[in-house]
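1. got a predicted structure plus its sequence, pasted below:
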Amino acid sequence: MNYSKKITESNSNYDKLEDMSINELLVNINKEDQLVPKAVEKVIPQIEAFVEKALDRMEMGGRLFYIGAGTSGRLGIVDASECPPTFGVDHGIVIGLMAGGDKAMRKAVEFAEDDTEQGWKDLQEHNINDLDSLVGIAASGSTPYVIGAIQHANKNNILTACITMNPESDLAAFSTYPITPIVGPEFVTGSTRMKSGTAQKLVLNMISTSIMIGLGRVKGNKMVDMQLSNNKLVDRGTKMIMHELNVDYEVAKDLLLKHGSVRKAIEASNK
């Protein structure tokens, strides 16, 4: 890819950051952040096209994979890890992988992202197959670990998409469904953990949430299959049942704890 066309590496619209007051820094960062939702809005058709295809495959038993490096990889892992508690799906339904493995979540693993073959090797450990879908996440669109995984996935008839901020990147070119929100230069030049990372997070939320709703994991607007992993969620589930069945708090809580989920409690009571 032509380095000069890397939007993510273009010079910040601001200079002499060290001379700005705290207020000026915060106001200007926020000003840039406000551009992100508009950039994501423009790529909704791209997101929709991928989600439709991925949902079809997941309804047939396929899985959703995210793969990335650095901030991009971490964001994919976070989104994947939140699907089981939020929607009650098994941990193996949405899977996040990153260069350097789980230890790279906290501490960068040097040069891990430069291996063009390791991404595919990591995916093979999960027996990825042609019912599955793969989203490569890389702000620059030039990460070898991600590009290599996408190329191998294409050869194996796996549905591929990417989230990158450089529409003319190699990653966008190799992915069947490129999702390319253009957020412009970062406040700190090249710091893609900022606007680019925010855009990636928004897109990932849209992908996973719309797929989970499509799979029937939401009723009305409620997370009826959420895992009861803390008191806050038990309380939330209890109030859902109170509202749905018109019963008092203690009755609702007893039903929830007996059946293990809001959905099962309501279904059992409606029989």
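-> Okay, I see it.

2. could you use CA atoms for every contact and neighbour count after this?
-> OK.

3. please enumerate the helices of the stretch 51-200 of the chain.
-> Secondary structure of the stretch 51-200 of the chain (DSSP state H, counting those that start in this stretch): helices located at 70-87, 118-124, 144-155, 170-174, 195-214.

4. and the contacts of the second one?
-> Counting by CA atoms under 8 Å, 6 or more residues apart in numbering, helix 118-124 makes contact with Ile67, Leu97, Met98, Ala99, Tyr145, Val146, Gly148, Ala149, His152, Ala153, all of which sit outside it.

5. put this beside the first:
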Amino acid sequence: MLDKLTTEARNPHTINLDEMSTLDILRIMNQEDESALQAVEEELPNIEKAVKLTIRSFKNNGRLIYVGAGTSGRLGVLDAVECVPTFGTEPEMVQGIMAGGMKALYQAAEGVEDDRELGANDLKNIQLSENDTVIGIAASGRTPYVIGALEYANLKNASTVSISCNKDAAMSAYGSVAIELVTGAEVLTGSTRLKAGTAQKMVLNMISTAAMVGIGKVYQNFMVDLKPTNEKLLERSKRNIMEITGVDYETANTYFEKSRHQVKVAIIMILLQCSFEEAVSRLEHSDGFVRRALAK
């Protein structure tokens, strides 16, 4: 029942929201957002479990699949698409699936979130396997579409994680890891795109970033597998090479070209003064970890 969900409760601090000044509205929203930070902090042990499942999937050539409806689904898609330029992943490696398909990203798809079977079918369509990790996202923790997806994922022996914003959420029973972000009543009653959405986005950031660190997509705190698909990313690639190796711009540019636009390879070529072939070989024998490749 919706009336028992804290995400649907009325916030006593904003009862007179329509009478507040603009600055007062902003102040109360800023104050209320602090509960999103606290909610995430309390769930760090479960978030760690989710990261470890994701790393295991990646190491077994599996995928990370976000599943959600409405705002929750859009957040999953957003995190998934950002992994491609940030970490140089293939689009299939991290996917966002939402009720109603990609059209629902910009146009509300009414009713589809209540279809449990549709959630299962959307995972069938991508040939879900036991090597994948499925993360179901729903602020209410009761969305049938997401529960149906998690149910199917469990049948396929995939790793499952539920992310909700209510305590003892119905959805939690379907995740091998249950993350419950209790953010409380929203400033605008029931508008879970606010605190609940903020907390969910934080967790997705954590899971994808920490998992990518765990498979060698990061060296120190630099993106070293980014895809330089535009001028900004080309320049960022060269700056990263400069920062890590201490060379000047011209040298970084030279090695960037020699490495065939592979930042990791350029770094190893410079620091070890080795050939392209040796740098590539070292990376292959180090599972893509730059630090390990440099130590060999």
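-> Great, that's in hand. Predicted model, so just to flag it, every value in this text is computed and none were measured.

6. still on that earlier bit, for the contacts of helix 118-124 of the first structure, give me JSON lines that also has distance to Ala49 of the first structure and neighbour count.
-> Compiled in JSON lines, those are given as follows (distance: CA to CA, whole Å; neighbours: other CA atoms under 10 Å):
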{"residue": "Ile67", "distance to Ala49 of the first structure": "19", "neighbour count": "30"}
{"residue": "Leu97", "distance to Ala49 of the first structure": "23", "neighbour count": "22"}
{"residue": "Met98", "distance to Ala49 of the first structure": "25", "neighbour count": "29"}
{"residue": "Ala99", "distance to Ala49 of the first structure": "27", "neighbour count": "30"}
{"residue": "Tyr145", "distance to Ala49 of the first structure": "25", "neighbour count": "26"}
{"residue": "Val146", "distance to Ala49 of the first structure": "21", "neighbour count": "31"}
{"residue": "Gly148", "distance to Ala49 of the first structure": "23", "neighbour count": "21"}
{"residue": "Ala149", "distance to Ala49 of the first structure": "21", "neighbour count": "24"}
{"residue": "His152", "distance to Ala49 of the first structure": "21", "neighbour count": "17"}
{"residue": "Ala153", "distance to Ala49 of the first structure": "18", "neighbour count": "22"}
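
7. how many neighbouring residues does the aligned partner of Pro167 of the first structure in the second structure have?
-> Superposed on the second structure with TM-score structural alignment, Pro167 of the first structure falls opposite Lys167. Burial of Lys167 of the second structure is recorded as 17 neighbouring residues (other CA atoms under 10 Å).

8. cool, and Thr254 of the second structure?
-> As a burial measure, Thr254 of the second structure scores 12 neighbours (other CA under 10 Å).

9. which residue is the nearest non-sequential neighbour of Glu117 of the first structure?
-> Of all residues not flanking Glu117 of the first structure in the chain, Gly148 sits nearest, at 5.9 Å (CA to CA, 6 or more residues apart in numbering).

10. would you mind measuring from the residue sitting nearest the centre point of the first structure to Gly76 of the first structure?
-> Centroid-nearest residue in the first structure: Leu204, 2.8 Å away (criterion: CA atoms, centre = their mean). Applying CA to CA, to the nearest Å, the value for Leu204 of the first structure to Gly76 of the first structure is 7 Å.

11. swap in Lys38 of the first structure?
-> Relative to Gly76 of the first structure, Lys38 of the first structure is positioned 21 Å away (CA to CA).

12. now swap in Lys264 of the first structure and tell me
-> 30 Å.

13. who has more neighbours, these two?
-> Neighbour count, other CA under 10 Å: between Lys264 of the first structure and Gly76, Gly76 has more, with 27 against 16.

14. and the strands in the second structure?
-> All strands of the second structure, identified by DSSP state E, fall at 64-68, 94-98, 133-137, 159-164, 177-180, 218-219, 222-223.

15. need the contact list for the residue nearest to Val77 of the second structure when sequence neighbours are not counted.
-> Excluding its sequence neighbours, the residue lying closest to Val77 of the second structure (CA to CA, 6+ apart) is Gly96, at 4.0 Å. Counting by CA under 8 Å, 6+ apart, Gly96 of the second structure makes contact with Ile65, Tyr66, Val67, Gly73, Arg74, Gly76, Val77, Leu78, Asp79, Ala80, Val81.

16. output the residues you listed as TSV; include the columns distance to Phe87 of the second structure.
-> Formatted as TSV, those follow (distance: CA to CA, whole Å):
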residue	distance to Phe87 of the second structure
Ile65	16
Tyr66	17
Val67	21
Gly73	21
Arg74	20
Gly76	16
Val77	16
Leu78	14
Asp79	12
Ala80	11
Val81	10
